[in-house]
Each structure stands twice: as structure tokens, then as C-alpha cells.
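J.: sequence unknown, structure follows:
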């Protein structure tokens, strides 16, 4: 289906609700409405332009990722004038991490806007992908200054405590392994397929300290299972007071 015909096919009421909610999220007036439609169009919709090119949010997602990186980098450079390059890099990674962007996108309920023909579970990353696509759309529609405003006020301002970045944990697993290396402790993660009573949780992870089991956790993926187990071990071992 042609993209413009697809937009026209949508009801005026539905579009009005879409742009009204979008304005509340961005605090900006959309000018080029087509770019926002594109920002929430999934490839499964199989929409094409007049030249037969697929239309979806992926290019805007790429652009939004770059915009987030440069705006956040500039913010941190100004906010922490004495911080070293390595520290600034860690702070930026915490803000633009996949987990953090997924959480923000989920809180903004961006998935409600998604236009797709598929009913599959897209996973958690869809929330962060849509957030990046929205950032890209704002840049295309309103330019750098307005996009910068959206990022600083509605993303960083509403969801990131800059004064607590030092204590914000990006990965419990990484933190646990780093602690083990510093303290000459052997920290191991042993993960296996788990067909337990709950079919949603397919993986089970045990965290071992010097070959002694500390905690276990189950999740829907290997990565999530290991991260959940690491978080439990972090608290069970009171790692915070030992770093």
C-alpha cells in the first residue's frame, strides 16, 4: 500500500488523537505529520513509496540514536567540567543504554502508536527503537534546536538524575565481574535451558562465588536471566559497601 494512501485511509479522529498525544509527549507542534507517521510504522506493514522503497521507522531510529548521542555528550561535557573522557563515556552509556531507552519508551507508551500488520511480540527493544525514531522525526520536522529541547527536557530532564549517574548501574553482571577481578574472587555465571512450571521463563542462571552457589534466577532470555541473577547476587552479597 502506498504510504500517503495509508495515511489518508486513517480516520481523521484517529489522527487527531495521535498528534494530540504526540504533542503532549514532545511539547512541540508537529509540522510535517508524515514523518511522525513514518516514525511509528513497522516494517511488517509493508508500506512503500512511489518508487517501491519500503517505509518504516528504521532510518529515523538510526538518526535519533545519533542525535541522542551528540546532545547527551554536549550536556555531560558542560555538566561535568572536570570529568575525564572515560568517565563521560560511562555516563553517556548509562543514559543512552538500550535498557534505559527501553524503559523511557515504555513509560511514554510509544508502543500504542505503532502501526504494524504483525501481532508478534516485538520484545523490549521496540520501546527504545520507537523512542529513537521519534527523536529522529523531531529533528527532521523541527530542526536541531527543537530536537535538543525535546531530548534535554522530556527525556533526560524527566527520566535521568544527572547527579546520581555515578551510582546508576548499567549492568549488574558487568559490575559483579569487575568486583570479582578487583578482589581476586572467582565469579561465574552458569546458565541453562529451563523447562520449569512457568513456560515464559526458558533460562535459569546461577551465580557462583568461588564455586559456591549464591543465587539463582529465571527469565525469558539468557541475557535477562543472567542480569536478574547478577542483581540478586549484588544485593545478597552487599557488593555496594565493598566497592
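T.: That came through, no problem. Since this is a predicted model, take the numbers as computed values, not measurements.

J.: use CA for all of it now, contacts and neighbours both
T.: Will do.

J.: To what extent is the nearest residue to residue 29 once chain neighbours are set aside buried, counted in neighbours?
T.: In space, and not counting its chain neighbours, residue 29 is closest to residue 23: 5.9 Å by CA to CA, 6 or more residues apart in numbering. By other CA atoms under 10 Å, the residues close to residue 23 number 13.

J.: and stretch 210-224, which residues are buried?
T.: Neighbour counts over stretch 210-224 (16 or more other CA atoms under 10 Å) mark 214, 215, 216, 217, 218, 219, 222, 224 as buried.

J.: Rebuild those as JSON lines, extending it with distance to residue 239 and secondary structure.
T.: Below are the buried residues of stretch 210-224 laid out as JSON lines (distance: CA to CA, whole Å; DSSP: H, G, I helix; E, B strand; the rest coil):
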{"residue": "214", "distance to residue 239": "13", "secondary structure": "strand"}
{"residue": "215", "distance to residue 239": "14", "secondary structure": "strand"}
{"residue": "216", "distance to residue 239": "17", "secondary structure": "strand"}
{"residue": "217", "distance to residue 239": "18", "secondary structure": "strand"}
{"residue": "218", "distance to residue 239": "21", "secondary structure": "strand"}
{"residue": "219", "distance to residue 239": "23", "secondary structure": "strand"}
{"residue": "222", "distance to residue 239": "23", "secondary structure": "helix"}
{"residue": "224", "distance to residue 239": "20", "secondary structure": "helix"}
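
J.: that older thread, touching, the residue nearest to residue 29 and residue 33? I think so.
T.: No - contact criterion CA atoms under 8 Å: residue 23 and residue 33 do not qualify, at 11.4 Å.

J.: coming back round to it: list just the nearest of the buried residues of stretch 210-224 to residue 68.
T.: residue 224 (24.8 Å; CA to CA).

J.: what's the distance between that closest one and residue 205?
T.: 9 Å (CA to CA, to the nearest Å).

J.: Check residue 110 too.
T.: Applying CA to CA to residue 110 and residue 205 gives a distance of 31 Å.

J.: neighbour count winner among those two?
T.: For residue 110 versus residue 205, the count of surrounding residues by other CA under 10 Å is larger for residue 205: 26 against 21.

J.: so what's that one up against?
T.: 189, 190, 191, 192, 216, 217, 218, 222, 225, 226, 229 (CA atoms under 8 Å, 6 or more residues apart in numbering).

J.: And here is the other one:
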């Protein structure tokens, strides 16, 4: 790892190099790993993103702000930030984890980003760590999605029905297949007032229900 190059990408130079090393150390490498820093960085990240959205989107409701924040701090977004910062080659792992390619998993890279936020906070202060988050997340704030598009299918279906004074849908498990540790669910979404029916499948009942609701929305839109 070229420390100077990494710090240029981060836009921050550490005074305590041990904090940077810790933020980049996976638990497979032994003691002094990043998990405590990750805890700290996660807390600050959620606050800073919430504050950014609150200031930037005065027209949004609490529910919309919550969904927007969830989209901006989820693993996929953190992994994208890690990619921008080229962290994959900087993470320090133990031998077995290195051979298995763990360092390229999005979850590990997401954890590393949160740990780096925590490390900057301890190395400097809240304003400095906040500035890092604002800089790393800036492009994502410029491309905010429509809050309605972030609602899950079951919520969107329920709101569609409520807006038309129709009763809530019912979800029925039609079939469960596979061994207990790898089950598949097939669920039907039924509208009782006109007997419209749609089905969805998933590796969990909740996932199958969401897919059934999505299929129902497609029927209703059609």
C-alpha cells in the first residue's frame, strides 16, 4: 500500500498512522482490526448524511428522508465509495482471507469505509470527519433518486390501494421447497375485492411477498 497515494485519494493526511493501519485491517489479520472504528464511523456517517439531506431537501417528509438516508448508507453505496477510493488493494487481511478474495467483497469494503470515517474522527475532530463524508458522498447527493422509487413494493402497493379506498392485499404462502437451510418460497398476493392474484418467489417469505407485490403492481399499472 502506498500511504501517500491513499491519503491523497482520501483527501486527508493522518497524524497517527496507527489509526489508518487499524482502519484498513480486517479481523482475519489478528488483533487491532477495524471493527471498533467501523462502529464509530457508522454512527457519524448516519448523522452526517441525515444532516446533508435535511438541509438539501426541505420539501421531503420524515419518511422520504429516512428512505433517502438508507439508500445513501447501504452496503452498495459504501462499496461504490470504496471503489472510488480504490480501497480494495489497501485492505490488510490474513492469509486465508486473502486467498479467498474476501478483500474484494462489497461488505468488507463497506466496513472499511466506515472504519476510515471513525479513524479520521479520532485523528482529527468531528468537522474534519464530516468534511470527508461530504466530499466522498458529494456526487451521490447530486444524483439523488426520486424518494417514491425507494419505497419497497409492498409499501407502494398498499399506498396505491389506499389512495383508491380499496382494502389491503393478502399474502398467502403457496409453496415451500428445498432443505431448511436453503428454502424457496412461493407467495401469492391477492386483492379480495376483485380476486386479482399475482405470485412471487424468493429465498425468504418476506422476499417472496415483495416480489408478489411487485408483480401485482405491474398488473395494476398495465
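T.: Nice, I can see it. Quick caveat, the model's predicted, so the values are computed rather than measured.

J.: Can I get the contacts of residue 205 of structure 1 in CSV including distance to residue 169 of structure 1?
T.: Shown next, in CSV, are the contacts of residue 205 of structure 1 (distance: CA to CA, whole Å):
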residue, distance to residue 169 of structure 1
189, 18
190, 22
191, 22
192, 25
216, 20
217, 19
218, 20
222, 19
225, 17
226, 15
229, 14
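
J.: so how far is the first residue of stretch 89-97 of structure 2 from its last?
T.: 13 Å.

J.: What segments of structure 2 are helices?
T.: 3-10, 17-23, 35-56, 62-73, 75-84, 95-100, 106-123, 126-142, 153-162, 205-221 (DSSP state H).

J.: Which stretch among these approaches residue 169 of structure 2 most closely?
T.: Of these, nearest to residue 169 of structure 2 by CA to CA is helix 153-162, at 7.3 Å.

J.: Identify all contacting residues around that closest one.
T.: 167, 168, 169, 209, 210, 211, 213, 214, 216, 217.

J.: do the same with stretch 223-238 of structure 1
T.: Counting contacts by CA under 8 Å, 6+ apart, the residues touching stretch 223-238 of structure 1 from outside are 171-173, 176, 189, 191, 203-207, 214-219, 240.

J.: Check the mean deviation of stretch 153-160 of structure 2 from structure 1.
T.: In the superposition against structure 1, stretch 153-160 of structure 2 averages 5.5 Å from its aligned positions (mean CA distance after the TM-score superposition for structure 1).

J.: which parts of that stretch are buried?
T.: Under 16+ other CA under 10 Å, the buried positions of stretch 153-160 of structure 2 are 153, 154, 156, 157, 158.

J.: same deal with stretch 138-152 of structure 1?
T.: 138, 139, 140, 141, 146, 147, 148, 149, 150, 151, 152.

J.: As a markdown table, these with distance to residue 63 of structure 1 would be great.
T.: Below are the buried residues of stretch 138-152 of structure 1 laid out as a markdown table (distance: CA to CA, whole Å):
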| residue | distance to residue 63 of structure 1 |
| --- | --- |
| 138 | 10 |
| 139 | 8 |
| 140 | 9 |
| 141 | 13 |
| 146 | 15 |
| 147 | 11 |
| 148 | 13 |
| 149 | 16 |
| 150 | 15 |
| 151 | 13 |
| 152 | 17 |
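
J.: Tell me the one of these nearest residue 84 of structure 1?
T.: residue 152 (21.9 Å).

J.: still on that earlier bit, closest to residue 102 of structure 1 out of the buried residues of stretch 138-152 of structure 1?
T.: Out of those, the member with the shortest distance to residue 102 of structure 1 (by CA to CA) is residue 151, at 14.8 Å.

J.: Give me the residue at the spatial middle of structure 2.
T.: Central residue of structure 2 (CA atoms, centre = their mean): residue 74, 1.1 Å from the mean position.

J.: Residue 151 of structure 1 is in contact with residue 69, isn't it?
T.: No - counting by CA under 8 Å, residue 69 is not a contact partner of residue 151 of structure 1; they are 10.2 Å apart.

J.: thinking again about what came up before, now the helices of structure 2 in JSON lines, please, with extra columns for distance to residue 29 of structure 2.
T.: Compiled in JSON lines, the helices of structure 2 are given as follows (distance: least, CA to CA, whole Å):
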{"stretch": "helix 3-10", "distance to residue 29 of structure 2": "19"}
{"stretch": "helix 17-23", "distance to residue 29 of structure 2": "10"}
{"stretch": "helix 35-56", "distance to residue 29 of structure 2": "12"}
{"stretch": "helix 62-73", "distance to residue 29 of structure 2": "26"}
{"stretch": "helix 75-84", "distance to residue 29 of structure 2": "20"}
{"stretch": "helix 95-100", "distance to residue 29 of structure 2": "8"}
{"stretch": "helix 106-123", "distance to residue 29 of structure 2": "13"}
{"stretch": "helix 126-142", "distance to residue 29 of structure 2": "26"}
{"stretch": "helix 153-162", "distance to residue 29 of structure 2": "41"}
{"stretch": "helix 205-221", "distance to residue 29 of structure 2": "35"}
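
J.: Pick the most buried one from those.
T.: Highest mean neighbour count of the helices of structure 2: helix 106-123, a mean of 24 (counted as mean count of other CA atoms under 10 Å).
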